[in-house]
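Asks: Pasting a predicted model and its sequence here:
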Amino acid sequence: MDDTVTITSGAMRAEIALLGAELLSLRLGGHELLWEADAASWSGTSPILFPVIGRVNDGVVRIAGKPYPMPPHGFARQAKFTIEKRASDQVVLVRAENDESLRSYPFRFVLKVTYFLAAGGLQITFDVINTGEDALPYAIGFHPGFRWPFAQGDKDGYSLALPTREKVSGSRLTSAGLMDPARYEVPLADGRLALTEELFYAGALCLLDLDCTSASYVSPVGSSIELSWQNFSHLALWAKTDAPFLCIQPWTGYSDPLGFDKDMFEKPAMHLLEPAAQRQHGISVQFSS
């Protein structure tokens, strides 16, 4: 059985790994938008983060007084998905709990990921289904690494445009990968955040509780990668010095706050799904030249 799936529509093409249901390649408008993974810098391309985002304090989540080991960004990115449905321009991948996941996360669930090439771009949906008898706490995020630069030239002059009229609150992660409680106003100029390597010297930048549902990653020549999302509240930005990528990540939650040692149900920004309930989160990626 192949380890990847390729879908196409006209000149659009996407390649997806069954491991983690991870998007490996995305060609829109004749351009490859994702960076080529390099283990020396970062081995990922677009991992899916579930059922937690970021790191948890002491490497464990606590549920009903019992600690459960949880890897950074959860276990979905290392889980093998199966194909539920496949067409030339679409694939639906699915993963349910198993004995291994229950050792980290004692809940029954189905995570369904759909990739669909349509309307000039890639549509992605994440369906979280609670198949158990108890409420399901979870967070989900998408961690795509886009090329930086994606147009000709160097990294200078790129920006992130946010269609917001409100001030944007930001936070950083501590050296241990936990959420710093300090908040500050993100410096936007006419709705744009200038992207520089210096912006990421202190690590990832988390834009919290956004009132907008889209962002444009804009090159100096005006071409752009357009992201829009549904049922995501936060946007995390991350890059590494001298590595040619920028991660623009819609998140529903974030890392444990510094010093957090309470039950997973009490963690800030977690979603709670009642038994037999289902919730969908969506992302669209388009390219404009």
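Replies: All right, it came through fine.

Asks: Every contact and neighbour count from this point should use C-alpha atoms.
Replies: OK.

Asks: Show the contacting residues for Gln280.
Replies: Counting by C-alpha atoms under 8 Å, 6 or more residues apart in numbering, Gln280 makes contact with 125-128, 231.

Asks: which among those end up buried?
Replies: 125-128 (16 or more other C-alpha atoms under 10 Å).

Asks: Adding secondary structure and distance to Ile83, write the contacts of Gln280 out as TSV.
Replies: What follows is the contacts of Gln280, written out as TSV (DSSP: H, G, I helix; E, B strand; the rest coil; distance: C-alpha to C-alpha, whole Å):
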residue	secondary structure	distance to Ile83
Thr125	strand	15
Phe126	strand	14
Asp127	strand	15
Val128	strand	16
Asn231	coil	24
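
Asks: here's the one I want to compare it with:
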Amino acid sequence: MKHINWFPGHMAKTIKTLKQQLSQTDIIVELLDARIPFSSRNPIIDTLIQEKHFHIIALTKTDLADETITKEWLTHLKKSHKTVVAINSLKGKGVKQLLSICKQFSDTKKAQKRFYITKVMICGIPNVGKSELINKLAKKKANQVQNKPGVTKKTKGFLLDLHMELIDTPGILWPKLDNQATAKKLALTKSIKETITEDSQLADWLLSFLKDYYPDRLKTRYKLNDINKHNDILIEDISYSMKWLTKNNTPNEEKTTRQLIEDFQKQRFGLISLDRISQL
């Protein structure tokens, strides 16, 4: 089975740039995908955060995640981090709260030094929602937004007002994805380039996960009665049930595995979270 890993050259350059810029940064807003709050946490960012930094964790894409699981993660994260917010940049949910927290910090600095400009760095893995958040905070389309990783490749600065500057950074992963379950979650949520992965291995992992955590949704989506089977057999059952067949009326496994992934990515199973606190 193919080992999933993605660390293009621009990511290594970005890490070097971040190290240089962090000495002048006041606030670090670390974005985590609400569907995978643990798997989307880059260990490199942890090593870059210093004691002087005001560290905010923001769960993004909450509109795509299982609300019950998101609440559990918020409670868990708040035990170790004082400032955690949940946001939906497209609808603006939680963005005002985040901006208010940053402004409070900025006002404190301004009171100490009249012309001080608070620098807020937005960072996270690829396709976690950095550009959408920047656009919402800046109230304009300052950044290109696409549902694929690697769109932003250079750090950019945006002046929010006379006393606060936003710094957008390219999404970065870490050099070695040793945990392949994490790698598959990153791939399923489109934080890894699609050409790096194989549909069959992602679909196999996803199918096992759905059987364990969302069995009723799996049954309903594909009109299945029994899902307690080996995944290879279950893929065939889904192919027959959904009529995803070859010209010879045999299961079209390639189409079925691709469709399984797309059904997750397009929320056809409903809102699903892939990380569980119980898995830590």
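Replies: The structure has been received and is ready for your questions. If you're wondering where the values come from, they're calculated on a predicted model, not measured in any experiment.

Asks: Fetch the TM-score of the aligned pair.
Replies: Here the TM-score for the pair of chains, by TM-score structural alignment, normalised by the length of the second structure, is 0.26; 127 aligned residues with a C-alpha RMSD of 6.4 Å.

Asks: still on that earlier bit, name the pair among the contacts of Gln280 of the first structure with the greatest separation in space.
Replies: Greatest spacing in these, by C-alpha to C-alpha: Val128 and Asn231 (12.0 Å).

Asks: Next one: Glu253 of the second structure from Ile238 of the second structure, what distance?
Replies: Applying C-alpha to C-alpha, to the nearest Å, the value for Glu253 of the second structure to Ile238 of the second structure is 9 Å.

Asks: neighbour count winner among the two?
Replies: Between Glu253 of the second structure and Ile238, Ile238 has the larger neighbour count (other C-alpha atoms under 10 Å), namely 24 against 18.

Asks: Roughly how far does that one sit from Leu48 of the second structure?
Replies: On the measure of C-alpha to C-alpha, Ile238 of the second structure and Leu48 of the second structure end up 46 Å apart.

Asks: cool, and Asp204 of the second structure?
Replies: Note on Asp204 of the second structure: its distance to Leu48 of the second structure, by C-alpha to C-alpha, is 35 Å.

Asks: higher neighbour count, those two?
Replies: Taking neighbours as other C-alpha under 10 Å, Asp204 of the second structure and Leu48 compare with Asp204 leading, 18 against 14.

Asks: Which residue is the nearest non-sequential neighbour of that one?
Replies: Of all residues not flanking Asp204 of the second structure in the chain, Asn231 sits nearest, at 6.6 Å (C-alpha to C-alpha, 6 or more residues apart in numbering).

Asks: Any idea how many residues pack against the one you found?
Replies: Residues lying near Asn231 of the second structure (other C-alpha under 10 Å) number 16.

Asks: So which residues of the second structure form strands?
Replies: Here the second structure has its strands, by DSSP state E, at 27-33, 54-60, 84-86, 118-124, 156-161, 164-168.

Asks: other SSEs contacting the host helix or strand of Arg86 of the first structure?
Replies: Arg86 of the first structure belongs to strand 82-87 when assigned by DSSP states H and E. Judged by 3 or more C-alpha pairs under 8 Å, 6 or more residues apart in numbering; DSSP states H and E, the packing partners of strand 82-87 of the first structure are strand 90-96.

Asks: between the strand it packs on and strand 82-87, how many degrees?
Replies: 170 degrees (axes from the mean of the first three to the mean of the last three C-alpha atoms, to 10 degrees).

Asks: Now do the same contact list for Ala17 of the first structure.
Replies: For Ala17 of the first structure, counting by C-alpha under 8 Å, 6+ apart, the contacting residues are 3-5, 23-24.

Asks: ranking those by neighbours, who comes first?
Replies: That'd be Leu23 among the contacts of Ala17 of the first structure, by other C-alpha under 10 Å, with 26 neighbours.
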